[in-house]
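Visitor: The sequence isn't on hand, but the structure is:
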């Protein structure tokens, strides 16, 4: 049984989370770190099993949203974005947004060494809470609860060129919509050998669709492909960055 004080604490967290548990014991278990269990004589279970479950739940939430939203992204790009979102640093940040750390049950050692603000503990607890929400309800509810929290992170990584292979995206778009393969050509080189600047144009079916420059042919081709995507598919927001 939970004390009234603990129940009141969990009510606060549920308001931050945007979900009300039918079974508060599930949420309490999700917040129970193994260091706390190790110091108790009574049989208490820690949150590691919920953490295992929640990791998969968050993967599904992110994957489902991206497959629906970013229809031109390759499987490899989707995997990179998901890995960037469902990782320790990102999840710890999301945990801080709902003040998760102050509701954790920690052992004395972790308490004294700042465990409530450790990335690893916060990220694991966030996953555990996701697992508890799923266990208390269903996948659809977990999706509705956690997607709004994850969507901003997904969008941020989806829009950064660090994760984008514009040449692959352009090739997929051209094959699907234009029945052709893009062709790239270097049209200009400037600067000394150690500081070359390349200018590349990309054509589909003989028509110039984009132009880009860079310090290498590969970089210039990526820039040209990005420019072509913006030209060919301006209504798709996923090609802007």
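Guide: Thanks, I have it. Because the structure is predicted, anything quoted here is derived from the model rather than measured.
Visitor: going forward, measure contacts between C-alpha atoms and count neighbours the same way
Guide: Will do.
Visitor: hmm, who's touching the strand or helix carrying residue 132?
Guide: Assigned by DSSP states H and E, residue 132 belongs to helix 119-136. For helix 119-136, the external contacting residues (Cα atoms under 8 Å, 6 or more residues apart in numbering) are 19, 21-23, 26-27, 30-31, 33, 47-55, 57-58, 87-92, 94-96, 100-101, 115-116, 141-142, 146.
Visitor: Next one for the comparison:
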């Protein structure tokens, strides 16, 4: 479907903003695959801008609403700007139906890919910022999108904790976390320990190994986000 065939009024109502220049919105929701070798604009640049805008919005919101140490704020921000979280928000506003894709990407299920949904949401934020020339207007839109269900902290759901812990470890320790199965009481129960270097950080339990690892990663992130809880590098 061409973007010229899409009625964006429903989306504008959902985000509480009506575009002065609808072409900016069309560009924001035009995936690069839609060009299919033709000249034209896709959402790459608006996604780049939107990434910064969303990051600032989340940092500003957390700074003013949570009296927490920097480490906690950094972890919370990582969760809220993660691909998983942004894709979840995009689904909440049914953004997929408004995205223009190429035929090949459409056939491969691109409309449901987290990467495309997340990048499209960022591009949408960038488009609002460009069209309004106002961070305050953009903030209102993002607050509506992020806080529709209530407190922004409720968005900690559907987070890939193993992925977050991996990025955290690479940033602060230049290594990857290791997961070791401590016990398997029966087919429906696993206990897994996560280590950074030789340091045992946390353990988790689950009905399968994957869930146990996710729980261990979640607990490890809680430990690491607490002040004075970082193991020494190189140990």
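Guide: Structure's in. What do you need? What you see is a predicted model; the values in this text were computed from it and never measured.
Visitor: sorry, back to before: and the helix holding residue 132 of the first structure, which stretch of the second structure?
Guide: Mapped onto the second structure using TM-score structural alignment, helix 119-136 of the first structure spans residues 114-131.
Visitor: mean shift between the matching stretch and the first structure?
Guide: Its aligned residues in the first structure lie a mean 0.4 Å from stretch 114-131 of the second structure after superposition (mean Cα distance after the TM-score superposition for the first structure).
Visitor: go on, stretch 44-52 of the second structure?
Guide: Looks like 0.6 Å for stretch 44-52 of the second structure (mean Cα distance after the TM-score superposition for the first structure).
Visitor: corresponding residues in the first structure for that stretch?
Guide: Mapped onto the first structure using TM-score structural alignment, stretch 44-52 of the second structure covers residues 48-56.
Visitor: Pull out the buried residues from that stretch.
Guide: Under the neighbour-count criterion of 16 or more other Cα atoms under 10 Å, stretch 48-56 of the first structure has 48, 50-51, 53-55 buried.
Visitor: In helices, which of those appear?
Guide: Using DSSP state H, the subset of these located in helices is 48, 50-51, 53-55.
Visitor: can you redo these as JSON lines with distance to residue 198 of the first structure?
Guide: Below are those laid out as JSON lines (distance: Cα to Cα, whole Å):
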{"residue": "48", "distance to residue 198 of the first structure": "52"}
{"residue": "50", "distance to residue 198 of the first structure": "52"}
{"residue": "51", "distance to residue 198 of the first structure": "49"}
{"residue": "53", "distance to residue 198 of the first structure": "49"}
{"residue": "54", "distance to residue 198 of the first structure": "47"}
{"residue": "55", "distance to residue 198 of the first structure": "44"}
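Visitor: Going by neighbour count, list what's buried in stretch 23-30 of the second structure.
Guide: Within stretch 23-30 of the second structure, the residues that count as buried by 16+ other Cα under 10 Å are 24-30.
Visitor: show me where the first structure has helices.
Guide: 4-17, 24-30, 34-38, 48-69, 75-85, 88-97, 108-112, 119-136, 139-159, 166-177, 217-232.
Visitor: okay if I get those helices as a markdown table plus distance to residue 211 of the first structure?
Guide: Putting those into a markdown table (distance: least, Cα to Cα, whole Å) gives the following:
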| stretch | distance to residue 211 of the first structure |
| --- | --- |
| helix 4-17 | 46 |
| helix 24-30 | 52 |
| helix 34-38 | 56 |
| helix 48-69 | 27 |
| helix 75-85 | 23 |
| helix 88-97 | 35 |
| helix 108-112 | 55 |
| helix 119-136 | 43 |
| helix 139-159 | 20 |
| helix 166-177 | 12 |
| helix 217-232 | 4 |
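Visitor: What's the separation between residue 48 of the first structure and residue 187 of the first structure?
Guide: 58 Å (Cα to Cα, to the nearest Å).
Visitor: Out of the helices of the first structure, which is the most enclosed?
Guide: helix 119-136 (a mean of 25; mean count of other Cα atoms under 10 Å).
Visitor: before we move on, back to that, quick check, nearest of the buried residues of stretch 23-30 of the second structure to residue 11 of the second structure?
Guide: In terms of Cα to Cα, no member of the buried residues of stretch 23-30 of the second structure lies closer to residue 11 of the second structure than residue 25, at 10.2 Å.
Visitor: what span of the first structure lines up against stretch 73-82 of the second structure?
Guide: Aligning stretch 73-82 of the second structure against the first structure (TM-score structural alignment) gives residues 78-87.
Visitor: I'd like to check what contacts the matching stretch. Which residues are they?
Guide: For stretch 78-87 of the first structure, using Cα under 8 Å, 6+ apart, the contacting residues are 55, 58-59, 62-63, 66-67, 90-91, 123, 150, 153-154, 157-158, 163.
Visitor: try 7 Å this time
Guide: 58-59, 62-63, 153-154, 157-158, 163 (Cα atoms under 7 Å, 6 or more residues apart in numbering).
Visitor: Can you lay out these as TSV showing distance to residue 197 of the first structure?
Guide: Listed next are the contacts of stretch 78-87 of the first structure as TSV, based on distance: Cα to Cα, whole Å:
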residue	distance to residue 197 of the first structure
58	43
59	41
62	38
63	38
153	34
154	33
157	28
158	27
163	23
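Visitor: Widest-spaced pair of the residues you listed?
Guide: 58 and 163, at 19.9 Å, using Cα to Cα across the contacts of stretch 78-87 of the first structure.
Visitor: hang on, the earlier thing: which of the ones in helices among the buried residues of stretch 48-56 of the first structure sits closest to residue 108 of the first structure?
Guide: Nearest member of those to residue 108 of the first structure, counting by Cα to Cα, is residue 48, at 18.7 Å.
Visitor: Understood, closing this out.
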